[in-house]
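>>> coords please:
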Amino acid sequence: MSKSLLTLIAIGNQNRGDDGIGIAIVENIKNQLPSTIDVQLWESRDALSVAAELLAINMSIIIVDCADMGLKGGEYKWFKQSECVLEQHHNVLSTHGFGFSDALALAETLGFEQDLYFFAVQAVEIEFKQGLSDILQKNMNVMSDLLLEKINNLISVSTT
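As a prediction, the model looks like this:
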């Protein structure tokens, strides 16, 4: 068995429309990934679970998720966590209201130091329904191809 070089994590809730885009993209490409990629699907995880699971990973991580970035629905971005500021939501009483940025802040407080990359997609609609919006469905192959390219670039850099 090959040693994993990278962890690819899809985050989302497939029962909340476009919130399931991370899982949909990773499902779309998983058979094209090299065996050196550890693929994980995190469906409907709360912030405390996400923080604990991040702390257990000892390699670079790519997160594929829906995000509110103020872009037009269906647009996407690739970025390294160290190159951006993630907004936190500390003013809620329940951990169920925490987002990924809060989970990451907790993990970092507890010692998380891995390289972290994001492939984030701006949602069109997040509501209680299965399936993605038409725009995200239409862009699925383009987003999947771009993510594969980014993964291959990271692997080639880490093996040289």
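
>>> CA only for contacts and neighbour counts going forward, please
Fine.

>>> Now do the residue lying closest to residue 42 once chain neighbours are set aside against residue 143, distance only.
Leaving out its chain neighbours, the residue that sits closest to residue 42 by Cα to Cα, 6 or more residues apart in numbering is residue 11, at 4.8 Å. To residue 143, residue 11 is 15 Å away according to Cα to Cα, to the nearest Å.

>>> Looking at the two, which is more packed in?
A direct count of neighbours by other Cα atoms under 10 Å for residue 11 and residue 143 places residue 11 higher, at 25 against 22.

>>> top helix in this protein by residue count?
Using DSSP state H, we find that the single longest helix of the chain is helix 134-158.

>>> Identify each buried residue in that one, please.
For helix 134-158, burial by neighbour count (16 or more other Cα atoms under 10 Å) applies to 136, 137, 140, 143, 144, 147, 148, 150, 151, 154, 155.

>>> which one among the residues you listed gets closest to residue 76?
Residue 76 has its nearest neighbour among these in residue 143, at 7.8 Å by Cα to Cα.

>>> Residue 25 is in contact with that closest one, correct?
Yes: in this structure, residue 143 is within contact of residue 25 by Cα atoms under 8 Å, at 7.4 Å.

>>> want to put them side by side, so please do this one too:
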Amino acid sequence: MEKKQNAHLMGALIISLIIIVIELVLYFTNQMQNKGLGLISYLVFIIGICMICLQYSKEKDGNVTFGNLFAQGFKTSALVALIMIIWSVLMFKVLFPDLPDQLMQSQRAKMLSQGLSEEQMAKGAAIGKKFFMTFVIGGTIFMYAILGAIASLIGAAIAKKNPKAANPFGE
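Okay, here's the model as predicted:
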């Protein structure tokens, strides 16, 4: 009996849950603005996608192509992106509705240190507030698509590939 072909779904759930836990830890330790610690989520994502590719190759005993492995990794990354979009909406709209204002205040402090005028800061804040969720969702899609493609390429490159030739003549 062949194994089920939903490894990408389980992998996406596991990767997403790990990233969500990391984000919660960052939130509750007031480290949301720490870019270095924020990169841990992306590192977990890349390693997770590579592991999905390796696991898929192992399940198929190496009888896979580069394209099969890349597709498996990218499907997983697309599911992670979808889960993370849902998480982001829940986080900013339901769980921590004050977080966007905190992030905007942090940006205001950065703009002030750069010497921008009050008028420029007000315009920037108005645009940021109006399009905050659009930026969050667009940024999530963009980052996970780019990183997913890179991670899938890496995972497909390092996984064992020994596809049996599909010879219609049986030679």
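
>>> TM value for the aligned chains?
The TM-score (TM-score structural alignment, normalised by the length of structure 1) is 0.29; 70 aligned residues with a Cα RMSD of 4.6 Å.

>>> element containing the residue nearest to residue 42 of structure 1?
strand 6-12 (DSSP states H and E).

>>> list the helices and strands that strand packs on?
Counting contacts by 3 or more Cα pairs under 8 Å, 6 or more residues apart in numbering; DSSP states H and E, strand 6-12 of structure 1 packs against helix 21-29, strand 37-43, strand 60-67.

>>> Tabulate these in JSON lines, adding columns for mean neighbour count and distance to residue 80 of structure 1.
Formatted as JSON lines, the helices and strands packed on strand 6-12 of structure 1 follow (neighbours: other Cα atoms under 10 Å; distance: least, Cα to Cα, whole Å):
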{"stretch": "helix 21-29", "mean neighbour count": "21", "distance to residue 80 of structure 1": "17"}
{"stretch": "strand 37-43", "mean neighbour count": "17", "distance to residue 80 of structure 1": "18"}
{"stretch": "strand 60-67", "mean neighbour count": "23", "distance to residue 80 of structure 1": "9"}
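
>>> Now for the residue lying closest to residue 45 of structure 2 once chain neighbours are set aside: which residues touch it?
In space, and not counting its chain neighbours, residue 45 of structure 2 is closest to residue 15: 6.3 Å by Cα to Cα, 6+ apart. Residue 15 of structure 2 makes contacts with 44, 45, 48, 80, as judged by Cα atoms under 8 Å, 6 or more residues apart in numbering.

>>> Leaving aside the residues adjacent along the chain, what's closest to the third one?
Just to be clear, that refers to residue 48 of structure 2. Residue 48 of structure 2 sits nearest to residue 15 (Cα to Cα, 6+ apart), 6.2 Å away.

>>> What separation is there between the one you found and residue 139 of structure 2?
Residue 15 of structure 2 is 18 Å from residue 139 of structure 2, by Cα to Cα.

>>> can you check residue 113 of structure 2 too?
For residue 113 of structure 2 relative to residue 139 of structure 2 (Cα to Cα), the value is 25 Å.

>>> likewise residue 71 of structure 2?
For residue 71 of structure 2, the distance to residue 139 of structure 2 - Cα to Cα - is 22 Å.

>>> So those two - more neighbours on which side?
Neighbours were counted for residue 71 of structure 2 and for residue 139 using other Cα under 10 Å; residue 71 has more, 18 against 13.

>>> ok, back up a step: take the helices and strands packed on strand 6-12 of structure 1 and write them to CSV, including distance to residue 49 of structure 1.
Shown next, in CSV, are the helices and strands packed on strand 6-12 of structure 1 (distance: least, Cα to Cα, whole Å):
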stretch, distance to residue 49 of structure 1
helix 21-29, 17
strand 37-43, 10
strand 60-67, 15
